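Engineer: any chance you could fold what I've pasted below:
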Amino acid sequence: MTPKPSSRSASPSAHPRESRLSMLHLAPESLGFALDCAGQAVGAVRHGAALPAALQSVFVSAPEGNAAAARGAVQDIAYRTMRRLATAEWLIAKLVKKAPPPHVGHVLACALALLIDEANAAYAPFTVVDQAVSAIAARRESAFAKGLVNAVLRNFLREREALLGAAQADEVARWNYPVWWIDAVKKAWPDAWQAVLAAGNTQGPLTLRVNARRSTVDAYLQVLQDHHIPASKAGEYAVKLGTPMPVDRIPGFSDGVVSVQDAGAQLAAQLLDVRDGMRVLDACAAPGGKTGHLLELANLQLVALESDASRARRIGENLQRLKLEAEVRIGDAGAPAKWHDDIDQPFDRILADVPCSASGIVRRHPDIRWLRRASDIPALVAEQRRILDALWPLVKPGGELLYVTCSIFPEEGELQAQWFGNKYQDAVRLDAPGQLLPSAARAPADTSAGSHAGHAAADSAGSNSDHDGFFYARFQKR
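Structural biologist: Here you go, the predicted structure:
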């Protein structure tokens, strides 16, 4: 599941021409170049941009040829910084009497994020300090700014243990989430809140979905072994790579033998229990991962619906790689009259993968925590209900609707499922996993209807593997 782009406007952290000039004075393969670029992206996120869009803007503005050389390092630093941003900003406030200029502060945050993550250090400490100063110097910042960066980073290294120990007393600096998010997780999962927050600060594994039309998990694991790529089974169709790698190096990816999809997300197509000839709607379908999985499992009359035309194009691109076909429609899932003119042709199955907070996939999209607001949740709940109200009449009698969110907040999960079941008397709740918490952070046993067999089904499908956070509720129309 990919979160929808942020609707908040983004202000660049520096003028494009200024950024381009500064980059010309830094070797593209240098850490200084990567810190400068990552600092720009962090600044854009702090102004409301989603991190992928912020990074793309930085790469576009880089001198020709430089972006490709630095892309991997810039992305790694930016994502690390998102997971350590509150700690880094707490340290800056502690070590600096007066807030530094915005970009200086953002480069400092990136450098501190690298130094904080000592267990997974990507660079030697002296290299980080030297290159952070170089990044500031390339922008022709004042001698004071260069000295400030140098002093802050060296002071941190000298007082590392004491400073990080003091940061533990500040909940935001310790967990690296906004206060409202921490409070919401505590309330929702009082026995697992620390594990949930900690899981979101890790990097998710690269998990593949094996195309059931082309291979099996066991056969594909043998292919990986032949290529000396460590991997393990993570579900009925899921394989987890021991080490992430670019997709162009993954055997069979370009030919559609495998796709990248989290083990938890792969449960959606399995739970729908599709069979040949069924008429299926994948609502809110972009980028098409679940669309492709459904078509790999059966020959279907499948409509893939997406409200955003640019995102809808990704559905077609994914299906083309898989050599599969679906009818892609542009439209609002909450307003079927504008895209569904087949009143006499209801659907056997509807996948309602609705817009949500994306709080369950925060380890893959760590910027989400800094972009969401507490006020977003009620608005998302209302939008989810609007979509469910619109889609339920499109389910044929005896057909099923699967409600899915990549959220860990009960307002978007179990409370929504209960609301739906209470409102629609012709909706029978069937077995489904309910709430899947990310990674090793597991939800307590749910006593709601259909939950026990659902948890068992999720376990057999790989919920004990390393997966993101999802909620699944399944309903059949009487």
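Engineer: from here on, just use CA atoms for contacts and neighbour counts.
Structural biologist: Will do.
Engineer: helices of the stretch 301-450 of the chain, start to end?
Structural biologist: 309-322, 368-371, 376-391, 414-423 (DSSP state H, counting those that start in this stretch).
Engineer: could these go into a markdown table alongside distance to residue 23 and mean neighbour count?
Structural biologist: Output for the helices of the stretch 301-450 of the chain, formatted as a markdown table (distance: least, Cα to Cα, whole Å; neighbours: other Cα atoms under 10 Å):
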| stretch | distance to residue 23 | mean neighbour count |
| --- | --- | --- |
| helix 309-322 | 31 | 18 |
| helix 368-371 | 27 | 21 |
| helix 376-391 | 37 | 17 |
| helix 414-423 | 49 | 16 |
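Engineer: to compare against the first, here's another:
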Amino acid sequence: MKKLSSRAVAAQLILQVLDKGQSLSALMVEVQPKLAEKDVPFVQEITFGVCRVLPRLEWIIRLLVAKPLKGKTRLVHCLLLVGLYQILYMRVPTHAAVGEVVKASQELKLQSFKGLINGVLRQFLREQESILAKVDKNWQTNHPEWFVNKLKKAYPNWREIIDANNERPPMWLRVNAQHSTRDDYAVRLGDNFAKSSQDTTACCVPDCAIMLNNPVAVSSLPDFENGFVTVQDGHAQWSAKLLEPQNEELILDACAAPGGKTTHILEQAPQAKVIALDIEKNRLKRVSENLQRLNQTAEIICGDASQPDLWLEKGVMFDRILLDVPCSATGIIRRHPDIKWLRKESDIAELVKLQAKILNAMWQRLKPNGTLLYATCSILPDENSEQIQSFVENTENAKLVEMDFNGEKVTMKQFFPNAQGGDGFFYAKLVKTDSE
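Structural biologist: Next up, the predicted model:
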């Protein structure tokens, strides 16, 4: 059976995200083996790009197509999205952008829509200036309205957050202190793609973080296979640093997949006994692969953090717990733009309940004087500051501890996505003051 072209695959993936609520990152993992190696970046660019600017493209289609394409014709709509994205955002010759999408319609057994697709895309090319004048008359958020309203309510800088979300994310590396210093590894990277600023106070990242000028394949990173560096966002690298793991301690990395935090804990405390927990069995494979690459050992458990009695022996208590709870992931939209269209407003209240349940369950398994670091990749106060305030108010032996972010000392820290910095993350550090 003949393989589908990259544009046909891209249209199918977009349909699965928009109409079936599937994760684009998960879909890409599934589809990669079916694509030619050279086509993978092309499909990624189109699919992630369409999700990034979806409302703008949808508006153009509404101006050009008389009746909405629904039901079985939704795949035609997705082919138009693919064609428009190429014309507006990619260095693809216009004849190829149009012609190849028309061919893709034949592959997908949509021959009867060839004329429509060709006509719409060619009309856009003829009338592009006037159409874009209408579409771009007002500033567009390219975000769902409910999310914009939440940001407006919470933050005076909500427009900056929206703009940052619409940017492409930088690539960050975490240097393994057991092998190299950040400065030494930066020299090995060379000036061609190493970030020259080594001032961590400027972008508020730990002293193991390096931002690249341009993303590169991990295979081109010096000694990547030997564990010298790990790809991890600069703000995400605070999690293991703030936890301050010590050798010989029993430490839990709850919700551990894909393993970046687990391996960072072991880089700092190689003799610690670490349990990496995650509820999704298929994602734990990544944890195992990351541990193997870094030549580290941790106990991997598939289990529910809200029900520790089902996977942990009675009486076992942890010295430290890194609790990176399930969240809306609204802090990493620039990295996963499909989140904007997968997440619903009603999801937030359910996530807040789940987070509270996990936090209470894990607290019962923390030793007296033990440390729990609460972390999310969300920028919504409901999941972050409000969640922690509620927990501290209702938990007598929970005390917020001051954290030091390169001289900035706070008990709770909300990071926002930043073009010259990391993604949106939240941190709060708690200590159990007594044995109840």
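Engineer: please state their TM-score.
Structural biologist: The TM-score (TM-score structural alignment, normalised by the length of structure 2) is 0.89; 419 aligned residues with a Cα RMSD of 2.5 Å.
Engineer: okay, the helices of the stretch 301-450 of structure 1 in TSV with distance to residue 451 of structure 1 next?
Structural biologist: Output for these, formatted as TSV (distance: least, Cα to Cα, whole Å):
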stretch	distance to residue 451 of structure 1
helix 309-322	32
helix 368-371	29
helix 376-391	21
helix 414-423	11
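Engineer: what's the closest non-adjacent residue to residue 409 of structure 1?
Structural biologist: Closest residue to residue 409 of structure 1 apart from its sequence neighbours, by Cα to Cα, 6 or more residues apart in numbering: residue 188 at 6.7 Å.
Engineer: residues near the one you found, how many?
Structural biologist: 15 (other Cα atoms under 10 Å).
Engineer: that one matches what in structure 2?
Structural biologist: In structure 2, the residue matched to residue 188 of structure 1 (TM-score structural alignment) is residue 154.
Engineer: also residue 50 of structure 1?
Structural biologist: With TM-score structural alignment as the criterion, residue 50 of structure 1 matches residue 23.
Engineer: relative to residue 226 of structure 2, how far out is its match?
Structural biologist: Residue 23 of structure 2 is 31 Å from residue 226 of structure 2, where distance means Cα to Cα, to the nearest Å.
Engineer: comparing the two, which residue is more hemmed in?
Structural biologist: The neighbour comparison of residue 23 of structure 2 against residue 226 (other Cα under 10 Å) goes to residue 23, with 18 against 12.
Engineer: what's near enough to touch the closest residue to the more buried one other than its chain neighbours?
Structural biologist: The shortest distance from residue 23 of structure 2 to any non-neighbouring residue, by Cα to Cα, 6+ apart, is to residue 17 (6.2 Å). Contacts for residue 17 of structure 2 (Cα atoms under 8 Å, 6 or more residues apart in numbering) come out as 23-24, 338, 341-342.
Engineer: tell me which helix or strand residue 17 of structure 2 sits in.
Structural biologist: Residue 17 of structure 2 is part of helix 6-20, with elements assigned from DSSP states H and E.
Engineer: about what we covered before: quick check, the match of residue 188 of structure 1 in contact with residue 381.
Structural biologist: Yes: using Cα atoms under 8 Å, residue 154 of structure 2 is in contact with residue 381, at 7.3 Å.
Engineer: ok now the helix holding residue 17 of structure 2, how far from the chain's centre?
Structural biologist: Chain-centre distance of helix 6-20 of structure 2: 20 Å, with Cα atoms, centre = their mean, to the nearest Å.
Engineer: same question for stretch 226-234 of structure 1.
Structural biologist: In terms of Cα atoms, centre = their mean, the centre of stretch 226-234 of structure 1 is found 24 Å from the chain centre.
Engineer: same question for stretch 352-360 of structure 1.
Structural biologist: 10 Å.
Engineer: which residue sits farthest out from the middle of structure 1?
Structural biologist: residue 143 (39.4 Å; Cα atoms, centre = their mean).
Engineer: residue 208 of structure 2 maps to what in structure 1?
Structural biologist: Using TM-score structural alignment, residue 208 of structure 2 pairs with residue 237 in structure 1.
Engineer: what residues are up against its match?
Structural biologist: 209-212, 216-217, 266.
Engineer: rerun at 7 Å
Structural biologist: Contact analysis of residue 237 of structure 1 by Cα atoms under 7 Å, 6 or more residues apart in numbering lists 209-210, 217.
Engineer: and it, how far from residue 329 of structure 1?
Structural biologist: As defined by Cα to Cα, residue 237 of structure 1 lies at a distance of 28 Å from residue 329 of structure 1.
Engineer: do residue 260 of structure 1 as well
Structural biologist: 23 Å.
Engineer: for residue 473 of structure 1, helix, strand, or coil?
Structural biologist: At residue 473 of structure 1 the chain is in strand, as set by DSSP: H, G, I helix; E, B strand; the rest coil.
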